[in-house]
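A.B. asks: need a 3D model of the following:
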Amino acid sequence: MSESEVIVVGAGPTGLALSLALSRFGVPSLVLDNGDGEVTARAARTCVLRPDTAAWLPAPPDSPVPAARWTRWRTRRRQQTVHQRELDEETAPFHVEQHVLERALRAALAQEKLARIVTGSHLDVLEQDAAGVTAHTRRRGPEGTAGRGGGTWWRGSYLVGCDGARSTVRKLLGVPFAGRTAVERHAVAALRTRLPWESEALLDRDLGGEHREVTARPLPGGVWRLDWLLPARGDLVTPEALLDHIHSTLAHWHGRGGAGGHGKGGDRGADAAAAPGPYELLDTGVHTSHQRLARRWRVGRAFLAGDAAHLVGALGVQSVDEGLRDAANLAWKLAVVWHELSGVRGPRVDRDAVEVVLGSYESERRGAVASRLRAVDQALPLVRREGGGLRAILPGGGARTPLELLTDGHLGRGLLGSPAAYGRSPLTPPRGTVDTVPVATPPGAPVDDVSVIALNGEQGRLRERLCGNGGELLVVLVAPGTGVWDSRHWLSAGIMPELAAAVGALPLKAELLVTESYPGAAPHTVLVIRPDGHLVAALPAPRIAQLRECADALRGGPLAGARSASPRDARR
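C.D. replies: Predicted coordinates for the structure are as follows:
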């Protein structure tokens, strides 16, 4: 047992992804898995991941995670298309079965020397002191209950509760979990079939009969996940009722006017009588969405992430996607503090700086999820009321129709779905310390996925260097023309030698990359990017001292007693 390990409680997508990211940052971790290590295959339990989230998941060339990407999103009402959006590499979500995602994460962790998973471990004691955390687990019994007697004590530097909605960590910490129960409820079915359209997702409103709202989203292998909106607190859904939903919905879609909604509507009775077409039913279920938010996400050296910290999911908001954002945000901050407190980088950072770095996780992520939940609360009565002819106005979101709001949630746009921007982060460089230049990405927002070249000539995408794959800080120089020249020709040209030396001297593990262009950026712009893909600042090159200011801000401030840069130095 290593007292320096970060203890991760829970082996769902968030906990596994957090452990994997920590390993990439060189931080040892221990995952306490309450189960037996076996992942149950449930085809009806799926995840929709935004491109920026999915980019850092394990996808080795010989074993990529099977996922479907939609070419189009279409919204229909009364069998007529009212909204359609073409999707590309930057906007198309990844749709993957959750058990496939979890198995891929476990397989990736098995290759990491700094990560280990201990199965059958039920947490029942959590203690903290100034130097670390102590956890006690009991082995799970044959019925899934905690066994009596014995158990194991674990010692670690930090602990993160990723143990789901009924989080034991949250309860042991005494953190309230306020919110609303059963905000939305859907009947779900996964079936292998052919629909009148391919590679596109569909939201069908007022389809006919009892089907007020149906969503169809493709998965790999000709599988579709279908969701039917149910009364939030209605009766149980019987197998017979679910089969009726499947048959009548497929009959509508295969009937006259059902092929993509490009017809004139057709006769509704004829549609209902049409044959549903052959299908293979793989899995069914009922999914209930709750709205809850933990009062605190950090208590000393213990943190909450994923469903242990928040419950989302109404109006298309994706729970697993938000949990993975938690993991990406927290992993690099734990790594910065872990490396500095271990003395790897020489003088240890002061305790105030540690508090700034670790405290920024709660302020950034809890603030982002709280804004998302408020937006859902404001949109729900507008989206779910009958008729829906009036336009909805959300603070900062402009006027949107109810169906447009639903589309935003499903496609990751607007207040209901777009990735958070941390413009007021505690890790932002102090006002007046850095000069910035305009780019299309505002400070604190996720960066675009552009092509980049490393100093060794390796080419790839920017997102491939995130979450530990490129270090704790990325510095990207916008240098037109570098893509057509061998790296040995421009490594020693212009500002490159000075910039490379400055990046190598930063107090964080940093990587220098170059790109031909970036949206809205002028040549020789230097982008300073956090390892979770959010922009710190866009600097005019070469502002070497200001680059150091950005790095110091990400580690909670300069070391105590460090010399402040003079105005002349700051503009070098």
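
A.B. asks: from now on I want contacts and neighbour counts done on CA atoms only, so please keep to that.
C.D. replies: Will do.

A.B. asks: just the strands in the stretch 1-150 of the chain please.
C.D. replies: Here the stretch 1-150 of the chain has its strands, by DSSP state E, counting those that start in this stretch, at 6-9, 29-32, 46-49, 68-69, 72-77, 80-86, 94-97, 115-118, 121-128, 133-139.

A.B. asks: the helix or strand hosting Val183 packs against which elements?
C.D. replies: Take DSSP states H and E as the rule and Val183 turns out to sit in strand 177-193. Based on contacts counted as 3 or more CA pairs under 8 Å, 6 or more residues apart in numbering; DSSP states H and E, the elements that strand 177-193 packs against are strand 223-230, strand 279-294.

A.B. asks: got the contact list for it?
C.D. replies: Applying CA atoms under 8 Å, 6 or more residues apart in numbering, the external contacts of strand 177-193 come out as 43-44, 221-233, 237, 242, 277-295, 309, 314.

A.B. asks: I have a second one here; can you model it like the first so I can compare?
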Amino acid sequence: MNSEPLTPVTIVGAGPVGLMLANLLAAYNVPVVVIERHHTTVQEPRAISIDDESLRALQIPGLDAALKATCAMDYGSVYMGPDRQPFASVSPTSAEYGHPRRNAFAQPILEAMLAENLGKYPHAQIRFGEEVCTLEQNDACVQLTIQRHDGGHYVHNSQYVAACDGGRSPLRHMLGVGMHGNTYEKKWLIIDLKGTHDNFRQTRVYCDPRRPGINLPGPNRTRRFEFMLLEGETDEQVTDIDFVRQLLRDHGPDEHIEIVRKQVYTFHARMANEWQKGRVFLLGDAAHLTPPFAGQGLNSGLRDAANLSWKLAAVLQGRLPPKALGSYQEERPEHAWQLIEMAMTLGKIMMPGTLLKAKLIQAAFRALRWIPPANDYITQMRYKPKPRFTKGFFVADGADPRNTLVGRMVCQPMLERPDRSLIRLDDLLGNDFALIACHPNPAQAFEGLPLLPFEQSLNLKRLCITPRFYNPFPAAPDAAHTVRDVSGEFERHCPGAQDIWLLVRPDRYVMACIPRKNGNQTVKQLNDLLQLA
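C.D. replies: The predicted structure is shown next:
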């Protein structure tokens, strides 16, 4: 068999997570090869919900605006009882991370967009119609035996491999990595429609023990229904066209429109026991399987890609020590499991079991309307776990984990440049590390900052943000940009920002808060973490 030269990163699986990882690595100037056993990206509907964190990650390869142009942006949910009357609603209005929190999209469009964008990078390629047969690794590289579409084989060598090959992940099985968690006893029927006559743009959640279901609007007059199979119903029975038409007749005006897909699924709440084994990493469904009740399965996978990509790039380029890669396993599973638990909780609300339980749940939610903080907690979707880590590649500041900025995703406010043009934070930061100062006098923004030995190796970009009522002049010394916090959002989400310098990672998580008073200890800890002492 022929053997190829060493590739820095090989991604197995050209789904949305694999293609996202490839685009991020390519944007970070890392050569990458994607191996995909199918001959094209997915052509049928799959995931349909994309959130603010995922759209933010798409800013790095510059695809957020293009995807948003194809989305149904900023929608909520209405929870309905057996009588089809609403008893709760979720309609978040905040955009802390620069994008609406809930949006409907089409996975085939996203995959095609990611694949096409990858073509602009000479150091990136996708190999469709090829399948990994074996995997071996040592301390220096991973060796894959790959079968081409013509039946021939070759050996592909890579410094690192990302397994983005789905819930059944052949690579996970080759590695001998097991999973823990649960599989739902009840199956669900998924129906995708085209040309809906229903113009209601919120999700309807039918919390009816007689037939739990979801009615989700999509972009371009698409619509998805999900219905739980009842005791004794078979896959063949519920996918029969007459059965499907009857369900549609009972849930709106779309009985006779085009059915794009009808398929029965089993839902899982499971997670891999290991996310890294040697030089191989698990991402997306290969690492975690999330019930669809919160629309977070794909989004968790895109978070995996955002977390791992910059670490791989920095290690391969010699800017970070290899131990930084171990933080992927430290950081991601906890947050991914929190989202799985949230989905399971929402599932319990959707599937009350009996009419009595349904009525009790409705009564409880209606009572919460009279308690503004509790009602706000639901309607503004504050029950969704915040993107933050309790352990990982950062320097803790000793503050209460609920209040610290360290390990949390920094907000993305709209900022005003000296010429009064507006720009989002990430569009200023670029793809590298950033040091953010918040100060009313830009001339003093970085006064007293200790020497940062890692500034050059991290390609650190300095940014000065003036508070809302202070114009962004004069330009802060040594800062790439001096801008104004237009709405006060930065200080609102980062209380005490004028007393610290924020070191922000390429994935927009705060790596450290360097105090303006006695910051030397934090800098020493950063040196130790980066092995630069």
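
A.B. asks: work out the TM-score between the chains.
C.D. replies: The TM-score (TM-score structural alignment, normalised by the length of the second structure) is 0.79; 482 aligned residues with a CA RMSD of 3.8 Å.

A.B. asks: ok, back up a step: any of the contacts of strand 177-193 of the first structure buried? List them.
C.D. replies: Those of these that meet the buried threshold are 43-44, 223-230, 242, 281, 284-294, 309, 314, by 16 or more other CA atoms under 10 Å.

A.B. asks: ok so Gly367 of the first structure is a strand residue?
C.D. replies: No. Assignment of Gly367 of the first structure by DSSP: H, G, I helix; E, B strand; the rest coil gives helix, placing it outside any strand.

A.B. asks: what residue in the second structure is paired with it?
C.D. replies: Under the alignment defined by TM-score structural alignment, Gly367 of the first structure corresponds to Glu334 in the second structure.

A.B. asks: for its match, what are its contacts?
C.D. replies: With contact set as CA under 8 Å, 6+ apart, Glu334 of the second structure has these partners: Phe389.

A.B. asks: let's go with 10 Å and repeat that
C.D. replies: Ile340, Arg388, Phe389, Thr390, Lys391 (CA atoms under 10 Å, 6 or more residues apart in numbering).

A.B. asks: from those, list just the buried residues.
C.D. replies: Applying 16+ other CA under 10 Å to those flags Ile340, Arg388, Phe389 as buried.

A.B. asks: let's have the residues you listed in TSV, adding distance to Cys133 of the second structure.
C.D. replies: Below are those laid out as TSV (distance: CA to CA, whole Å):
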residue	distance to Cys133 of the second structure
Ile340	31
Arg388	37
Phe389	36
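
A.B. asks: quick check: Trp73 of the first structure touching Leu203?
C.D. replies: Yes. Counting by CA atoms under 10 Å, Trp73 of the first structure does reach Leu203; the two are 8.0 Å apart.

A.B. asks: which of the two has more residues huddled nearby?
C.D. replies: Leu203 (23 against 20; other CA atoms under 10 Å).

A.B. asks: end to end, how far does stretch 413-426 of the first structure reach?
C.D. replies: Terminal residues of stretch 413-426 of the first structure are spaced 25 Å apart (CA to CA, to the nearest Å).

A.B. asks: and the counterpart of Ala308 of the first structure in the second structure, how far is that from Gly166 of the second structure?
C.D. replies: Structural correspondence for Ala308 of the first structure with respect to the second structure (TM-score structural alignment): Ala286. For Ala286 of the second structure, the distance to Gly166 of the second structure equals 5 Å [CA to CA].

A.B. asks: overlap of the contact sets of these two?
C.D. replies: Residues touching both Ala286 of the second structure and Gly166 by CA under 10 Å, 6+ apart: Arg172.

A.B. asks: one step back: got the angle for the strand holding Val183 of the first structure vs strand 223-230?
C.D. replies: Orientation of strand 177-193 of the first structure against strand 223-230 (axes from the mean of the first three to the mean of the last three CA atoms, to 10 degrees) gives an angle of 130 degrees.

A.B. asks: mean distance between strand 177-193 of the first structure and the second structure after superposition?
C.D. replies: Here the mean offset of strand 177-193 of the first structure against the second structure after fitting is 3.2 Å, by mean CA distance after the TM-score superposition for the first structure.

A.B. asks: ok, back up a step: now the two most distant members of the contacts of Glu334 of the second structure.
C.D. replies: Ile340 and Lys391 (19.2 Å; CA to CA).

A.B. asks: now do the contacts for Arg279 of the second structure.
C.D. replies: By CA under 10 Å, 6+ apart, the contact set of Arg279 of the second structure is 9, 137-142, 158-162, 325.

A.B. asks: now with 6 Å, please.
C.D. replies: By CA atoms under 6 Å, 6 or more residues apart in numbering, the contact set of Arg279 of the second structure is Tyr160.

A.B. asks: cool, and Ala272 of the second structure?
C.D. replies: Contacts of Ala272 of the second structure (CA under 6 Å, 6+ apart): Gly178, Met179, Ala287.

A.B. asks: from those, pick the one nearest Leu63 of the second structure.
C.D. replies: Ala287 (25.0 Å).

A.B. asks: and Ala440 of the first structure, how far from Leu416 of the first structure?
C.D. replies: Following CA to CA, the distance that separates Ala440 of the first structure from Leu416 of the first structure is 21 Å.

A.B. asks: sorry, slip of the keys, the one I care about is Val528 of the first structure.
C.D. replies: Taken as CA to CA, the span from Val528 of the first structure to Leu416 of the first structure is 27 Å.

A.B. asks: those two: who's more crowded?
C.D. replies: Leu416 (27 against 24).

A.B. asks: nearest residue to the more buried one in space, please, no chain neighbours.
C.D. replies: What sits nearest to Leu416 of the first structure in space, not counting adjacent residues and going by CA to CA, 6 or more residues apart in numbering, is Gly409, at 4.8 Å.

A.B. asks: which of the three states applies to the one you found?
C.D. replies: Gly409 of the first structure is classified as helix under three-state DSSP.

A.B. asks: now do it against Leu315 of the first structure, distance only.
C.D. replies: Distance from Gly409 of the first structure to Leu315 of the first structure, by CA to CA: 6 Å.
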